[in-house]
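[1] I'll drop the sequence and a predicted model, then ask my questions.
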Amino acid sequence: MDYDSIYDYRETHSDFRELICEHQGTELYQEIIHYMNWLYPKWNSNLGIGYGASEFILTAIQNLEGISDFSSENRQTNLETLYEQLSFWYARTKEWYQSTLKENMYDKFKASFIDFEYLDDICDFEHDKLYSAFVKKEMSKIYYEF
């Protein structure tokens, strides 16, 4: 993680900064990250919810603060509630994120070429090959590591 670039773009990464500064040591944060990493190993890449990961976690913490008691008598019930809510929210968030990502992927691909005319001049096979490589690279991106 390049913390200098996060510092330079504080506004863009405000959710991530808040998570790290205020919630990282809490049991609720740790349970959420553990569950997401266990059940959805690529959740924080573009195969999951990519750049929306920090907002997702922060929103989950804010919505689930009431069940942050994981003492032995409440642990099982609260963990079940936590996991059910996370799975539900993740499915909805991922659906939205993937739809948005796909809508913008080709524009991002075209913008990655300084010479736009180059794309018009190559054959369909070469174009598809370049686009597939671009998509593969984009989909593996991880914006935040928790």
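    Thanks, I have it.
[2] From here on, just use CA atoms for contacts and neighbour counts.
    Fine.
[3] Can you tell me what sits against the host helix or strand of Glu126?
    Following DSSP states H and E, one finds Glu126 within helix 124-139. Outside helix 124-139, the residues that touch it by C-alpha atoms under 8 Å, 6 or more residues apart in numbering are Ser45, Asn46, Leu47, Met105, Tyr106, Phe109, Leu119.
[4] so which of the residues you listed comes closest to Ile33?
    Nearest to Ile33 out of the contacts of helix 124-139 is Ser45 (C-alpha to C-alpha; 13.9 Å).
[5] Could you pick out the buried ones from the contacts of helix 124-139?
    Ser45, Asn46, Leu47, Met105 (16 or more other C-alpha atoms under 10 Å).
[6] Export the residues you listed to a markdown table and append columns for secondary structure.
    Listed next are the buried ones among the contacts of helix 124-139 as a markdown table, based on DSSP: H, G, I helix; E, B strand; the rest coil:
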| residue | secondary structure |
| --- | --- |
| Ser45 | strand |
| Asn46 | coil |
| Leu47 | coil |
| Met105 | helix |
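[7] Put this next to the previous one:
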Amino acid sequence: MLNQFHFEEFIENREMHMDYYTVMEQYNETELLNEILHFMDIAFPEWKSNKGIGTWAGEFVLSIIENNEYLDDRDEYTFKEMLTNLYIELADRYSDMQVEYSFAFDDRLISQFNFDKEFELKENEHLSFEEYSVFYDMLFLEYKNEKLEKVTYNFKDDLIY
């Protein structure tokens, strides 16, 4: 049974991932979306994870679609011309966005790490500076590697991870 909390959580989730929902609702069966997903999955297999552009994937796909909807006009553009233009833009824009996402992800990750691992960090404050630094670095690396593997969207259904 849905209650006020579930409804508010749904609304908050929808607002947070609005670009993804727009893609899934308005462009789900379009040729353009299918080609974007096909190319990105082949060219950049980790693009939907935090190693790629993670939570920015919905925004990325929506902006590519909006910039390239004109290519759907088969009277002016052949399928080959559409793919050529689309794939070049995808590669160029993805590279730039991936660098920006990496910086933003690392910044958020440090804050989240200190919050999530507060107990472990406090528990080891008694260590010497050198020992604590090694402990911190190892704990952070393990945490970061776990978070890098996370896939945010699958673009096959409404699953958001």
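    Arrived safely, thanks for sending. Since the structure is predicted, the reported quantities are computational estimates derived from the model, not experimental observations.
[8] Map Asp116 of the second structure onto the first structure.
    Counting by TM-score structural alignment, Asp116 of the second structure lines up with Ser112 in the first structure.
[9] and the gap between its match and Thr12 of the first structure?
    Per C-alpha to C-alpha, to the nearest Å, Ser112 of the first structure is found 21 Å from Thr12 of the first structure.
[10] Likewise for Tyr40 of the first structure?
    On the measure of C-alpha to C-alpha, Tyr40 of the first structure and Thr12 of the first structure end up 25 Å apart.
[11] Among those two, which residue is more densely surrounded?
    Each of Tyr40 of the first structure and Thr12 has its neighbours counted (other C-alpha atoms under 10 Å); Tyr40 has more, 14 against 11.
[12] dump the residue contacts of the more buried one.
    Gly48.
[13] separation between it and Gly48 of the first structure?
    Separation of Tyr40 of the first structure from Gly48 of the first structure (C-alpha to C-alpha) stands at 8 Å.
[14] burial of Lys144 of the second structure, as a residue count?
    Lys144 of the second structure has 17 nearby residues by other C-alpha under 10 Å.
[15] what about the strands in the second structure?
    For the second structure, no strands turn up when DSSP state E is the criterion.
[16] Check it and tell me which residue is nearest its centre.
    Relative to the mean C-alpha position of the second structure, the nearest C-alpha, by C-alpha atoms, centre = their mean, is the one of Gly54, at 1.7 Å.
[17] Identify the residue of the first structure aligned to that one.
    In the first structure, Gly54 of the second structure lands on Gly50 (TM-score structural alignment).
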